[in-house]
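1. Requesting a structural model of the entry that follows:
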Amino acid sequence: MENVYLDNAATTCVRKEVIDKMQKALAECYGNPSSTHSFGRTAKTAIETARKTIAKYLNAHPSEIIFTSGGTEADNMILRCAVRDLDVETIITTKIEHHAVLHTVEDLEKEGKIKVHYVNLDEFGNPVIEHLKVLLQQDDSKKLVSLMHINNEIGNKIDIDAVCGICKENEALIHSDTVQSIGHYIWDVKKTPIDFMTAAAHKFHGPKGIGFAYLRRNSGLKPMISGGSQERGFRAGTESYHNIIGLEEAFVQSYDNLAVERAKVLALKEYFIERLKQEIPGVKFNGYSADNHNSTYTLVNVNLPVSPEKALMLLFNLDVKGIACSKGSACQSGSNLGSHVLNQVLTDDDLQKPSLRFSFSIYNTIEELDYTVSVIKEFIEK
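-> Predicted structure coming up:
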């Protein structure tokens, strides 16, 4: 096979329906949404319709949806503004969060603005809830908890309803990086008392460079970017109209087809896991990624029985064979330090072996998975 794309946790291909909507928007609706003439009003109306559409699916209020350039901006904005505007003194998180959260929290601590506490992890990489309770109750400081719903590397899925409940019981704010979750799981912010969460369109077959932040109404957060009055005054700068339209279409397509598409992707993941077990003796699955109750249906993280010397060529060999996957998150592919997630989860012995993340979408096939397993098997055996 010439091309097998199994890196959907990094980014997904854009749906045809999304491309069609965006092309139409680029060609026909080029007015500045802040302009008062008909061209501007048309663009502004479409943006507000998109906001209402997204809010409806989340059972949120439209004013709680703020369009951003993606998940990283949204995470930074929420964490920094919470410290600045809400008198947050302590942030509680884990050492396996996305770097958009980890680095922001580290910077805030270095700037002397907060204290940071890290929740202990169990052997699979899940936050230990009892330790979270201890951290929430150890002093009277204003606290914000930041725990991602689905880990982008090992796929672990936390009980976000339970975490939110614990935070509310202890009068703490709760933020979750939900970039791997939005578009793949149903959310109802009326039932799940979350304060802040984030999304990126390119994780669910939308365009890159657009996402949104969910900010619970009357949160008290103030703008981080100064300028015009766009996004109801919260995020200055001319709106990326065509990207917002693409985000809306991708969002609607994902949720309107969720049951069917989730079943297909889950079947692919289950098939891939079984084929690896059959063909690769000694294969292991990192975190909860092979447990479909406790992990997302979209990815699996595999630890392979390959020597450290030979492992150096594994990803290159897969790429030569036309297979795209990841040794960690795409955000850290240029790092020589290895995965900060796996460094927290794996034993020293398993860290010496290569781990790869394979992530799936509706556009993958059984034939592609068979081919991928055969290439891995051939590499290990030769």
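
2. Could you use CA atoms for every contact and neighbour count after this?
-> Noted.

3. quick one, what contacts Pro62?
-> Arg51, Lys52, Ile54, Ala55, Lys56 (CA atoms under 8 Å, 6 or more residues apart in numbering).

4. nope, Ala201 is what I was after
-> Here Ala201 is in contact with Gly70, Pro207, Lys208, Gly209, Ile210, Gly211, Leu247, Ala250, Phe251 (CA under 8 Å, 6+ apart).

5. Tell me how many other residues crowd the second one.
-> Around Pro207 there are 26 other residues, counting by other CA atoms under 10 Å.

6. Here is the second sequence; please produce its structure so I can put it next to the first one:
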Amino acid sequence: MPSISTKGKNMPESPIRKLVPFAEKAYKANKKVYHLNIGQPDIKSPQAAMDAVANHNLETLAYSRSEGSEEYREKIAAYYNRNHIPVSANDIIVTTGGSEALLFAMGTIADQGDEIIIPEPFYANYNGFAMASGVNIVPVISKIEDNFALPPIEEFEKLITPKTKAIIICNPGNPTGYLYSKDEIQKLASIVKKHDLYLVSDEVYREFTYDGLEHYSILQEESLADNGIIIDSVSKRYSMCGARIGCLVSRNKDVIATALKFAQARLSPPTFAQIASEAALETPKNYFDEVIVEYKERRDTLINNLKEIPGVKVGVPKGAFYCIVELPVKNSDAFAQWLLEEFDLDGETIMVAPAAGFYSSKGMGLNQIRIAYVLNKESLIKAVEILKVALQEYSN
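-> Down below sits the predicted model:
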């Protein structure tokens, strides 16, 4: 029988999706499952985006340019400039989701065996993208006790070697909800300039900040013109996860020229999705105002209720719509599977994402889960009630 590649064998499973077979069994057993495991918002996509596709006048569904249509990139650039991020259409490559933008970025800046430093816990698929790119992730640990704040710069410097090519951050963070301050971004800018590295910032949750805090982009730092790369996506901003449209943004012309070669190899991003995403850029500000109020209320509801469960510790997110929760269990993988296979409260249970998959350090996150607060407040209250009863029963 032909063999499977070592790379394929080592490719990590998604901690977000690997429990799906157990959820399907729960459905067949007529259990209601509250999905806290995946960041699929229940917010409606902008009507303008849906209408743009429904009312198109295309006669041929043709390729677009590999870097995305010029009209769409011009409008993305205008969006960034409104957000005090000075870029032009030529600094942007439209990608098939933020995932492809990350793959293009890794392929552009790192060779086989090179290293990228990432504060952990981090978005689980960074592990997969690194494996696919032949890149080694070097974690620098942020702690729930510090609410996952940026680790001291000295901790980064200890890890820099001749093979280090970049630091990657997610801001606001998935899975922690941490929002990096302007001061923290400037500290990172200083270290990447000092060591001639790239700073890659995954900013797909830019709009979602709370408590009067504002997002500060790496490309608001003029000093990062050659060192900064933004990863972005329409998925969460406009609740358009299925569009699979993102972009890579950099003022470094060599980065854009190289990433374009990767874009040419996959031909072009999807045409209909670009039409929808272009229309979504016309979404009025009150759409986000209402969404942010809703998410803040969901966050407060979730966090306040979680804090009432004995033995539970939770980081308080300042952005995005995720939090890491530490549980009084030894293995959250086993607990998450047990929730779906063996437990229910009046015919209902919950599905969570075990947090170990959001770390690359072995043994980290084993007693943690990630919760996505993308359900309405009533469902979140019920889900936390189920979690509380489940923990009591599990400990017995």
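
7. residue boundaries of the helices in the stretch 51-200 of structure 1?
-> With DSSP state H, counting those that start in this stretch as the criterion, the stretch 51-200 of structure 1 has helices at 71-85, 99-110, 129-137, 160-169.

8. Minimum distance to Val373 of structure 1: which of the ones you listed has it?
-> For Val373 of structure 1, the closest of the helices of the stretch 51-200 of structure 1 is helix 99-110, at 30.4 Å, according to CA to CA.

9. Show me the residue at the heart of structure 2, geometrically.
-> Asn174 (4.7 Å; CA atoms, centre = their mean).

10. mind checking what that one lines up with in structure 1?
-> Residue pairing (TM-score structural alignment): Asn174 of structure 2 is matched to Asn152 of structure 1.

11. Surely Ala369 of structure 2 forms part of a strand?
-> Careful, residue 369 of structure 2 is Ile and not Ala. Yes: under DSSP: H, G, I helix; E, B strand; the rest coil, Ile369 of structure 2 falls within a strand.

12. Next one: the aligned partner of Glu155 of structure 2 in structure 1 from Asp122 of structure 1, what distance?
-> Under the alignment defined by TM-score structural alignment, Glu155 of structure 2 corresponds to His131 in structure 1. As judged by CA to CA, to the nearest Å, His131 of structure 1 and Asp122 of structure 1 stand 11 Å apart.

13. again, but for Met22 of structure 1
-> 44 Å.

14. Mind checking which of these two has more residues around it?
-> Met22 (23 against 13).

15. Only the buried residues of the helix or strand where the more buried one lies, if you could.
-> In the assignment (DSSP states H and E), Met22 of structure 1 maps to helix 16-28. Within helix 16-28 of structure 1, the residues scored as buried using 16 or more other CA atoms under 10 Å are Val18, Ile19, Lys21, Met22, Ala25.

16. thinking again about what came up before, out of the contacts of Pro62 of structure 1, which are shared with structure 2?
-> For those, the contacts that are reproduced in structure 2, applying both residues aligned by TM-score structural alignment, their matches' CA atoms under 8 Å, are Arg51, Lys52.

17. Of the contacts of Pro62 of structure 1, just say which sits nearest to Lys269 of structure 1.
-> Ile54 (28.1 Å).

18. okay, now that closest one: neighbour count?
-> 21.

19. residues touching it, list them.
-> Ile54 of structure 1 neighbours (CA under 8 Å, 6+ apart): Pro62, Ile65, Glu248, Phe251, Val252.

20. per the alignment, it corresponds to what in structure 2?
-> So Ile54 of structure 1 corresponds to Tyr79, using TM-score structural alignment.

21. Isn't Thr301 of structure 2 up against Glu378?
-> No: assessed by CA atoms under 8 Å, Thr301 of structure 2 is found out of contact with Glu378, at 9.1 Å.

22. Counting neighbours around each, name which of these two comes out higher.
-> Thr301 (18 against 10).

23. List the buried residues for the strand or helix carrying Ile273 of structure 1?
-> Element membership of Ile273 of structure 1, judged by DSSP H and E, is helix 258-279. Buried positions in helix 258-279 of structure 1, judged by neighbour count with 16+ other CA under 10 Å: Leu258, Glu261, Arg262, Lys264, Val265, Leu266, Leu268, Lys269, Phe272, Ile273, Arg275, Leu276.

24. same question, stretch 381-396 of structure 2
-> For stretch 381-396 of structure 2, the neighbour count (16+ other CA under 10 Å) marks Ile381, Lys382, Ala383, Val384, Glu385, Ile386, Leu387, Lys388, Ala390, Leu391 as buried.
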